[in-house]
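*Asks:* Provided below for reference: sequence and predicted model.
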Amino acid sequence: MTHKIDFSTASSGALIEALCKRLDEIRLSRNISQADLAAEAGVSRSTLTRLADGKAISLDSFIRIMQALRLTDHLAALLPDPAVRPVDRVRLEGSERQRASGKRAAAAKWRWGDEDSQA
C-alpha cells in the first residue's frame, strides 16, 4: 500500500510517518521478517516495530535499515550536491535556457519630419 504525500507541504511528523511506512512496505514486499531485518541492520526488533507503526526512529537506525535493504543508492537523491549550481544542472541535462518571445511586427522606418504628417 503506497502512501501518497505531498512532500512540499507535509508536516515533519507526516513525513516521518510516510518514510517509515515506506521502508516497512519495502521490507514486506521482499518478504523479510522484522527479526531478520533487525539482525541484518544491527537494530532492535522494537525499532522495526516503531518503524512499521510510522513512529520516529533515529537517523542512524533509519540509515542502517536502508543499508540492510540495499537502498543506500537512494540516499544521494535526498539532498542535491551543493557544489553544482542550478545553472550548471541545466547545462548538465543538455537543455539550453530559452526565453519566450513573441513575434514582433516590423516597424515602419521612421524619418525626420514624419511626426508632422501623423498629426
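*Replies:* Perfect, thanks for sending it.

*Asks:* switch to C-alpha atoms for all contacts and neighbour counts from now on
*Replies:* Will do.

*Asks:* C-terminal to the helix ranked longest in the chain, what's the next element?
*Replies:* The residue-count maximum for a helix in the chain (DSSP state H) belongs to helix 12-29. Sequence order places helix 34-41 as the next helix or strand after helix 12-29, per DSSP states H and E.

*Asks:* please compare the first structure with the one that follows:
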Amino acid sequence: MKIEGLLTDEAILTELGRRIVQRRLELQFTQEMLANQAGVSKRTVERIEAGATAQMSTLIRILRALELLDRLETLVPEAVPRPMDLVRLKGKARKRASGKRQAAQEGPWQWGDEA
C-alpha cells in the first residue's frame, strides 16, 4: 500500500507496522531480538507492529536497530534557504513565520460592530 494523504492516521500506522515487520523478518530478527537491540520491551515492538502509536524516541530506537535510521533524512530533509530569501534576510536565518496573507475582502473596510 502506498502511503499518501488520503489515508487515515490509523491506516498509515498499520502500514508502517507492516513494513517494520517485513524489515524485521528480512534481518531474521524475532520480536524479542529487536526489542533487546532497540532497548524497548517486546510488548512495545508488538504494539508498533500492530499499528499502535508510539513515542518518537521509541521509533528512532527501532529504526536504528533495523538499520533504517538513515532513511529519516528523506522523511524530513534539511531545509535549505532559497536564494532570494538569503538576499532579503542578508544571510540571517528566519526565526518566525508570518502566516498566509488573506485575500482582500470585497467592499470597503468597516469596523467589526458597525456592519
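*Replies:* Received the coordinates, thanks. Small disclaimer: the values here were computed from a predicted structure and weren't measured.

*Asks:* related to what we said a few turns ago, ok, average deviation of the longest helix of the first structure from the second structure?
*Replies:* Helix 12-29 of the first structure: mean distance to aligned residues in the second structure after superposition is 1.3 Å, counting by mean Cα distance after the TM-score superposition for the first structure.

*Asks:* who touches that helix?
*Replies:* 1-3, 5, 7, 33, 37, 48, 51-56, 66, 69 (Cα atoms under 8 Å, 6 or more residues apart in numbering).

*Asks:* of those residues, which pair is most distant in space?
*Replies:* F7 and S33 (28.6 Å; Cα to Cα).

*Asks:* Q28 of the second structure pairs with which position in the first structure?
*Replies:* Using TM-score structural alignment, the partner of Q28 of the second structure in the first structure is N31.

*Asks:* same check on Q55 of the second structure?
*Replies:* Q55 of the second structure maps onto S58 in the first structure, by TM-score structural alignment.

*Asks:* run a quick neighbour tally on that match.
*Replies:* Using other Cα atoms under 10 Å, S58 of the first structure has 9 neighbouring residues.

*Asks:* now swap in the one 4 residues further on and tell me
*Replies:* Using other Cα under 10 Å as the criterion, F62 of the first structure is surrounded by 20 other residues.

*Asks:* now swap in I12 of the second structure and tell me
*Replies:* I12 of the second structure sits with 18 neighbouring residues when counted by other Cα under 10 Å.

*Asks:* relative to G54 of the first structure, how far out is the counterpart of it in the first structure?
*Replies:* Superposed on the first structure with TM-score structural alignment, I12 of the second structure falls opposite L15. Using Cα to Cα, to the nearest Å, L15 of the first structure is found at 9 Å from G54 of the first structure.

*Asks:* and for C20 of the first structure?
*Replies:* Counting by Cα to Cα - C20 of the first structure and G54 of the first structure are separated by 5 Å.
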